[in-house]
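In: got a structure for you, letters missing:
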């Protein structure tokens, strides 16, 4: 930037003592400032990351997700799923994934903030290594009202980027945002298991943590042209080991707040194929909800099999917005 004006005219022949003193002081400070900048540059300043300039994409070492049109990396394409294992392509038929580097830093300690004392459980749907354990994830488990498969491989973009990597990346981003608000955050899995956990254990983790709120993160595998997100809330179930009656109302409030914040922050429209344009769906067949004793919702962030949605889901900056929308909804719910 250039400046003009009397303060920036060439020096006059005669300087006052005060001006001479200021000149000496500036001359002494400049080398120190340059040295400080050199040290900063050598050790590295704040990274840009892939999170829309936030640099908060989970722990250090978490692999960057691809841009739209990512190469195939190991999850199968699938039919529309429910985010809890049903309807998504069974394990055992996917190509080998690229190597996955787990988070190196682990979860940070919660900061003080408006959510101090609150516990949030984040459930990143599926597991990138599930396809290697077909017999284990096809094992039936009791989900209260019926028996179903332990888990599935999840879906993938047409280019092969797996839902399980998407969910874990968003979970890391969401964890960071909630911890900055003071919350204690627990993940059901953090790339630290060879498969699973099964859907019944995912619910149990939230229950045992006595979570004030729990959210299961997914992306759908519906047909091309089906776009948008939807939040799934538990319906009233009282059958066998399932009893959701106490959590139906608070879960509905959590779902509504998450959906509202998600629209506002991401600019993404609610699903055009489920929820009648509200982005809200109630279900009674999902074990992860039926077995929960704490307020819980699922969110299907978009349709990985639609090219337009896939371009969003594979964008790091959009995933940061998705995490921010979820965080704002959860914070709003917990603060009342």
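Out: Received it, and whenever you're ready, just let me know what you need. As the structure is a computational prediction, the values presented were derived from the model and not from experiment.
In: only C-alpha atoms from now on, for both contacts and neighbour counts.
Out: Will do.
In: do you know how far the residue nearest the centre of the chain is from residue 319?
Out: In the chain, the centroid-proximal residue (CA atoms, centre = their mean) is residue 170; its distance is 1.9 Å. Going from residue 170 to residue 319 by CA to CA, to the nearest Å gives 6 Å.
In: use this one as the comparison:
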């Protein structure tokens, strides 16, 4: 009697599993481990970048020429010496100023990185002021915990010398300078070449220029590099530097390089 009772219960449960429980299990979706999220737009980041801070340092400043005493004041150079707070920068043969070029390109890079989700901090907020001094620019990334710091410049060499180069602090003064800063500089160099820009014919080697005399690089404890986008005194470089399309190309390359390094 008891045996027949348990057999009956087993038969009933089996029927329930087929009719009911089996249906419930089949209805539960199995997660796809290889499924990828759909990005909302081409500007959406490939990897999470929330919290990453990028410092952009557009070299010089538009009001410096009217305040030579402030520009010539001596500040620490990061290697035990001193140097001038800053300079006015260079200019093209037609008077187009480096500080204006630096500011234009930096704003374009800032806007592009912001659209990608980065938090961008600029070393100056206009092109009409004085400073900051080079030591303050060099420590800004340290103060805000920057994931990358890029200083944007153009050069003033004799006509005929042309091309861009990327500087980094050498000999290195800390771990960030010995590894990450070189990697950031390399990303800038490689991306610029990939976008059709020519490496310098007159400074450094293969577009790379290790420097010990730049306070903005020496003071940094974050990955930091400085790019000289071209020679403003060379007609070929100047034509690109002074055109809106050329400045957009520089900004696109710098933006892509920073994103590539951080990702």
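Out: It's in. Fair warning: this is a prediction, and the values are worked out from it, not measured in the lab.
In: just to revisit the earlier point, kindly state which residue of the second structure is aligned to the residue nearest to the centre of the first structure.
Out: Matched to the second structure by TM-score structural alignment, residue 170 of the first structure sits across from residue 105.
In: my guess is its match contacts residue 248. True?
Out: Yes: assessed by CA atoms under 8 Å, residue 105 of the second structure is found in contact with residue 248 at 7.1 Å.
In: how close does the nearest residue to residue 97 of the second structure once chain neighbours are set aside sit to residue 103 of the second structure?
Out: Spatial nearest neighbour of residue 97 of the second structure, chain neighbours left out: residue 91 (4.2 Å); criterion: CA to CA, 6 or more residues apart in numbering. Here the criterion is CA to CA. By it, residue 91 of the second structure lies 13 Å from residue 103 of the second structure.
In: these two: who's more crowded?
Out: The neighbour count for residue 91 of the second structure versus residue 103, taken as other CA atoms under 10 Å, is higher for residue 103 (25 against 20).
In: stretch 37-46 of the first structure aligns to what range in the second structure?
Out: Under TM-score structural alignment, there's no match for stretch 37-46 of the first structure.
In: contact partners for the match of residue 170 of the first structure?
Out: Residues near residue 105 of the second structure by CA atoms under 8 Å, 6 or more residues apart in numbering: 152, 247, 248, 250, 251.
In: helices of the second structure, residue ranges please.
Out: Remark: helices assigned in the second structure by DSSP state H are 2-16, 22-27, 68-72, 98-116, 134-144, 175-178, 180-194, 215-218, 235-241, 244-262.
In: want to throw those helices into JSON lines with distance to residue 85 of the second structure?
Out: Formatted as JSON lines, these follow (distance: least, CA to CA, whole Å):
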{"stretch": "helix 2-16", "distance to residue 85 of the second structure": "84"}
{"stretch": "helix 22-27", "distance to residue 85 of the second structure": "70"}
{"stretch": "helix 68-72", "distance to residue 85 of the second structure": "5"}
{"stretch": "helix 98-116", "distance to residue 85 of the second structure": "15"}
{"stretch": "helix 134-144", "distance to residue 85 of the second structure": "6"}
{"stretch": "helix 175-178", "distance to residue 85 of the second structure": "22"}
{"stretch": "helix 180-194", "distance to residue 85 of the second structure": "23"}
{"stretch": "helix 215-218", "distance to residue 85 of the second structure": "10"}
{"stretch": "helix 235-241", "distance to residue 85 of the second structure": "26"}
{"stretch": "helix 244-262", "distance to residue 85 of the second structure": "26"}
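In: neighbours around residue 199 of the first structure, how many?
Out: 26.
In: typed the wrong thing, it's residue 28 of the first structure
Out: 11.
In: what does residue 27 of the first structure give?
Out: 10.
In: so it lies in a strand, does it not?
Out: No: Residue 27 of the first structure: not assigned to a strand; according to DSSP: H, G, I helix; E, B strand; the rest coil it is helix.
In: how much space separates it from residue 21 of the first structure?
Out: For residue 27 of the first structure relative to residue 21 of the first structure (CA to CA), the value is 10 Å.
In: and residue 238 of the first structure, what does it touch?
Out: 244, 245.
In: from residue 248 of the first structure, how far out is it?
Out: 11 Å.
In: what does residue 114 of the first structure give?
Out: For residue 114 of the first structure relative to residue 248 of the first structure (CA to CA), the value is 25 Å.
In: also residue 24 of the first structure?
Out: 72 Å.
In: please say which of the two ends up with more neighbours.
Out: residue 248 (23 against 10).
In: the aligned partner of the more buried one in the second structure - nearest residue in space that isn't next to it in sequence?
Out: Using TM-score structural alignment, the partner of residue 248 of the first structure in the second structure is residue 178. Spatial nearest neighbour of residue 178 of the second structure, excluding adjacent residues (CA to CA, 6+ apart): residue 172 at 5.1 Å.
In: neighbours of the one you found, how many?
Out: 18.
In: show me what the residue nearest to residue 97 of the second structure aligns to in the first structure.
Out: Using TM-score structural alignment, residue 91 of the second structure pairs with residue 156 in the first structure.
In: you'd agree its match is up against residue 302?
Out: No: taking contacts as CA under 8 Å, residue 156 of the first structure lies outside contact range of residue 302: 11.4 Å.
In: trace residue 251 of the second structure over to the first structure, please.
Out: Residue 251 of the second structure maps onto residue 323 in the first structure, by TM-score structural alignment.
In: who's in contact with its match?
Out: 170, 171, 173, 174, 177.
In: 6 Å - rerun?
Out: 170, 173, 174 (CA atoms under 6 Å, 6 or more residues apart in numbering).
In: cool, and residue 228 of the second structure?
Out: Taking CA under 6 Å, 6+ apart, one finds 153, 154, 155, 164, 165 in contact with residue 228 of the second structure.
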